[in-house]
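>>> Could you work out the structure for the sequence below:
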Amino acid sequence: MGETRNEALAAWIKAHHMSAEELADAVNDAIGDLTGKPGATSERTVFRWLSGENQWPQARQRTALEIVTGRTITALGFVPRGKRKTVSTPPAPRPEDTSVHRRRFVGAATGTAAAVAIPLASPATPSRVGTSDVIRLRDHIANLVELDAARGGHTALERAALAGASEALSLQKLSATQRVRQRLFAIASDFTATAAWSLIDAGQLDNAGRHLDRALTLAGMAQDSEMIMQVWNLRAMLARQRGDYAEAVAAAQAAQATTAVRRSPMHASLAHARTAVGLAHSGDHRAALRSLGRAEDAMSKADTATPLPVWMTFYGPAELHSITAIVRDVIGHPAEAEAASYRALAALPGAYRRNRANATVRLALAQLHQGDVEQACTTSGDVFQIMAGAPIPGRIRQTLGDFQRDLITMASSTHIAHEWMDRYRTEWSTP
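The predicted structure is shown next:
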């Protein structure tokens, strides 16, 4: 038949974790917005697009697809009639492929807290709520993840995330279908968890637990195992920062029990790694190493070609090496911790500045715990160069505080220790 699978469209659907039915709904909603009458696109229609049986949708469907995805119809792999379609691997999404509305939101969120408060939705109350609204809000979550990667957790990010959650909950009251309502509950949970993470990363822990309680409730209402896993992962991180290691272990074990973990080796790896950290701090060193081994085994079974959910994009070999460094250092294996830190730094993409700073301070701690004070002070000083021009997140400041405490304990009388404290104390302790 000469049909060629539309890999570009398939890649977009996969990256957005959508089903063919959801895309059909979104296209119909967009047609309704354009014409005043919902479209008649079916799940079967989407399957025909994907298989290549239909390489050029109807005009209204083409326009709706561009509205829904923010890409041109040809970038989605469709070919005008009369032109031959060549087989190629779809290019990675480029920044210019995203919608103008999305870029404006990122720009606003990067600015002041007042700018972040710009409403996510159009001023008019929508008459109908459907899958296109779900996609739009998911894109806003992705924007916030990008902002978090650039700036770290901060108050404006928390406010933007809570505004997104509020909009999702308002829209679910207007939704006509149970499926869309559940997806909006899941999105509200995701936004609320993002608000909690912004506080955890900033070291402002008081309200983070309240946000996570709310996020877990919303995830349960959505019946969304992915979101439940995300919330338990953050709960484990929050408990560890508070020094409640028993709760950290319990939360990580709750994450292990989710359906998302049973389905995905990468999710399982993260849950076991979080458990390992909690167990190490609890003093159960053998169990910590067993959990670390399970995390490594699970990651070895993961399909690296499968896109991760937006909230999990931070997790991969580099992050597992970083967690290994923490576990090894806590249980008294600083040489192994140093080696793991070097592996983390080697595996980290260049754009992950905050992760690189965090791995660097963990490397400095491992060196200090081996008695190499001069090298440790030099390494820790690199953190300030890595983060030059950007605020140091609260979590990293906390770890630098651990470094100074151990430096005073181990080498308080040395010149290098006093020089480090005189040079960096103000820099690392200032929010």
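
>>> Only C-alpha atoms from now on, for both contacts and neighbour counts.
Will do.

>>> Just give me the neighbour total for Ala109.
With neighbours defined by other Cα atoms under 10 Å, the count for Ala109 comes to 22.

>>> Would you mind measuring from it to Val27?
28 Å (Cα to Cα, to the nearest Å).

>>> where's Phe185 relative to His16, distance?
17 Å.

>>> who's more crowded, these two?
More neighbours surround Phe185 than the other of Phe185 and His16, with 25 against 16 (other Cα under 10 Å).

>>> residue ranges of the helices in the stretch 1-150 of the chain, please?
Secondary structure of the stretch 1-150 of the chain, counting by DSSP state H, counting those that start in this stretch: helices at 7-15, 20-35, 43-51, 59-69, 100-110, 113-116, 131-151.

>>> residues in contact with the fifth one?
Residues from elsewhere that reach helix 100-110 (Cα atoms under 8 Å, 6 or more residues apart in numbering): Ala115, Val116, Ile118, Leu120, Asp139, His140, Asn143, Leu144, Leu147, Ala156, Leu157, Ala160.

>>> Am I right that His211 is in contact with Ala196?
Yes: assessed by Cα atoms under 8 Å, His211 is found in contact with Ala196 at 5.4 Å.

>>> what about the two, which has more around it?
Neighbour totals were compared for His211 and Ala196, and Ala196 leads with 33 against 22 (other Cα under 10 Å).

>>> Second chain to compare with the first, below:
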Amino acid sequence: MANRTLASLRRKAGYTQASFVAAFAREAARLGIDASVSVRQLRRWESESPPPLPHPSQQAVLEVVFGLPLAEMGFDVPAHRCSDVEWIGHDGDVKRRAFVTGSGAIAAAAVLPNQHGPRIGASEVAAFRARLADLYAVDHQSGGIPAKAPAERLERELTHVLSSSVYTSGVGRELHTILCELACHRAWFGYDSGPPEAARTACLEAMTAAQLIDSPLLQVRALNTLSLLSIDAGRRWEAASAVENAYSLARRAGAGRTVHLVISLREASAATHSDDLSGARRALSRAVSYVGRADADTEVPRWARFAGPVEVDYATAAYYTREGHPERAVSFLRSAVAGLGGGYTRNTAWYRARLAQTLLATGEVEEACHEMTGVLDACGGVSSDRLRRRLRAFEKAAVRADARCVRDVIERIRETR
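Got it, this is the predicted structure:
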């Protein structure tokens, strides 16, 4: 008798035989498992009686794709293939091994106490990941304030799924990883839009979650945001400690140059705000070195892809401003503004507002007003508390200049409140 169960599962998941083979390959790559399947082999699984048993690496991928143990896919699975303790928790507990020996269904349900909930597999994980990726676009285009609401909705849905659904340990790890990345997002949104207390709480949640899933790179991401929050709070020692821990974790994870570049930028910021200008120069030198070698990176986390020459120019400008030479900062800020590509509307407004402030500090009043007018023209759709603070800082500094362009810009700034 043909394996109608597997064929039915595939069709319900929306796959043709060819698209399932492609999805299988993607999931194997994501899991880091050396496994593949051909259309011919899939046809044998679905048509032969009894169907040939997938080998263990194929089993691991199939169980993640469908969110079911192999025994529930129409295969006759030997007992020793149903009792692998690692697939429900990796705790090596001999007593648990005895408890789960036998039914694959028990092993699947052991992930959660409620074994009657909906099954969650790779397709549901992919949908959550797509929504997580959408948050990057909202943040880059419109700022942290409008990104908060969809992030909170996604968190509620993920929490509900984790507490009321049935899934394999592989799928569970993916869901926990998404929840951790979401906490990292919320920490960043809080840095951009406040309140700082909520941002710090989200940051600490992300660090804890990253430790629980043993993801040093996500710990690095959370520590990078913590360093920024610590600088704003005047906790310079904490910012420096976050940077040192981020370096250590990045080395442990074998992270590439781009991740190290992000950390060096945070190091430069922490040193600059602490008036450790020699330390800031060293960090900037590291950043320049990492930028020059970043092309060799074969894989860059999504959260680190923004980093490049633009951010090094911006950090260099901050160094010169802190050193008391705003005129030297201007050329680096111009380069940073010019180098930002499309899709970074919020950052463009940030950087251009800083350029306007710096031009004002050098006495270039008309040019400063021109840059700030450009910010005001372009930032109508951006909701960012940090940007608002920069507009207010420009207003406060500009009121001392007696020029028509200044009065016009100040009036427009006040209209944005």
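
>>> before we move on, back to that, would you show me how to pick out the buried ones of the contacts of helix 100-110 of structure 1 in PyMOL?
Of the contacts of helix 100-110 of structure 1, the buried ones can be selected in PyMOL as follows, counting by 16 or more other Cα atoms under 10 Å:
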select buried, resi 116+120+139+140+143+144+147+156+157+160
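
>>> How about the contacts made by the residue positioned nearest the centre of structure 1?
Structure 1 has Trp311 as the residue nearest its centroid, 2.3 Å off, counting by Cα atoms, centre = their mean. Neighbour list for Trp311 of structure 1: Val145, Gln230 [criterion: Cα under 8 Å, 6+ apart].

>>> Over in structure 2, tell me which residue corresponds to Trp232 of structure 1.
Structural correspondence for Trp232 of structure 1 with respect to structure 2 (TM-score structural alignment): Leu223.

>>> I'd say its match and Ser241 touch.
No: the pair Leu223 of structure 2 / Ser241 is not scored as a contact, 9.2 Å apart, by Cα under 8 Å.

>>> Identify the residues contacting Val61 of structure 2.
Counting by Cα under 8 Å, 6+ apart, Val61 of structure 2 has contacts Phe24, Glu27, Ala28, Leu31, Ile33, Ala35.

>>> Leu53 of structure 2: which of those is nearest?
Closest approach between the contacts of Val61 of structure 2 and Leu53 of structure 2, by Cα to Cα: Ala35, at 14.0 Å.

>>> rewinding a little: can you add distance to Asp372 of structure 1 and give the helices of the stretch 1-150 of structure 1 back as a markdown table?
Below are those laid out as a markdown table (distance: least, Cα to Cα, whole Å):
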| stretch | distance to Asp372 of structure 1 |
| --- | --- |
| helix 7-15 | 46 |
| helix 20-35 | 57 |
| helix 43-51 | 59 |
| helix 59-69 | 54 |
| helix 100-110 | 40 |
| helix 113-116 | 43 |
| helix 131-151 | 32 |
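
>>> isn't His154 of structure 1 right next to Ala196, touching?
No: using Cα under 8 Å as the test, His154 of structure 1 is too far from Ala196 to be in contact (10.4 Å).

>>> Quick check: which of the helices of the stretch 1-150 of structure 1 is nearest to Cys377 of structure 1?
Using Cα to Cα, these put helix 131-151 closest to Cys377 of structure 1, at 25.3 Å.

>>> what's that closest one packed up against?
Counting contacts by 3 or more Cα pairs under 8 Å, 6 or more residues apart in numbering; DSSP states H and E, helix 131-151 of structure 1 packs against helix 20-35, helix 100-110, helix 155-172, helix 178-202.

>>> Touching it from outside, list them.
By Cα under 8 Å, 6+ apart, helix 131-151 of structure 1 touches 16, 22-23, 25-27, 29-30, 68, 102, 105-106, 109-110, 157, 161, 164, 168, 180, 183-184, 187, 190-191, 194, 198, 310-311, 352, 354, 390-391.

>>> PyMOL command for the buried members of the residues you listed?
Per 16+ other Cα under 10 Å, the buried members of the contacts of helix 131-151 of structure 1 correspond to this PyMOL selection:
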select buried, resi 16+22+23+25+26+27+29+30+68+102+105+106+109+110+157+161+164+168+180+183+184+187+190+191+194+198+310+311+354+391
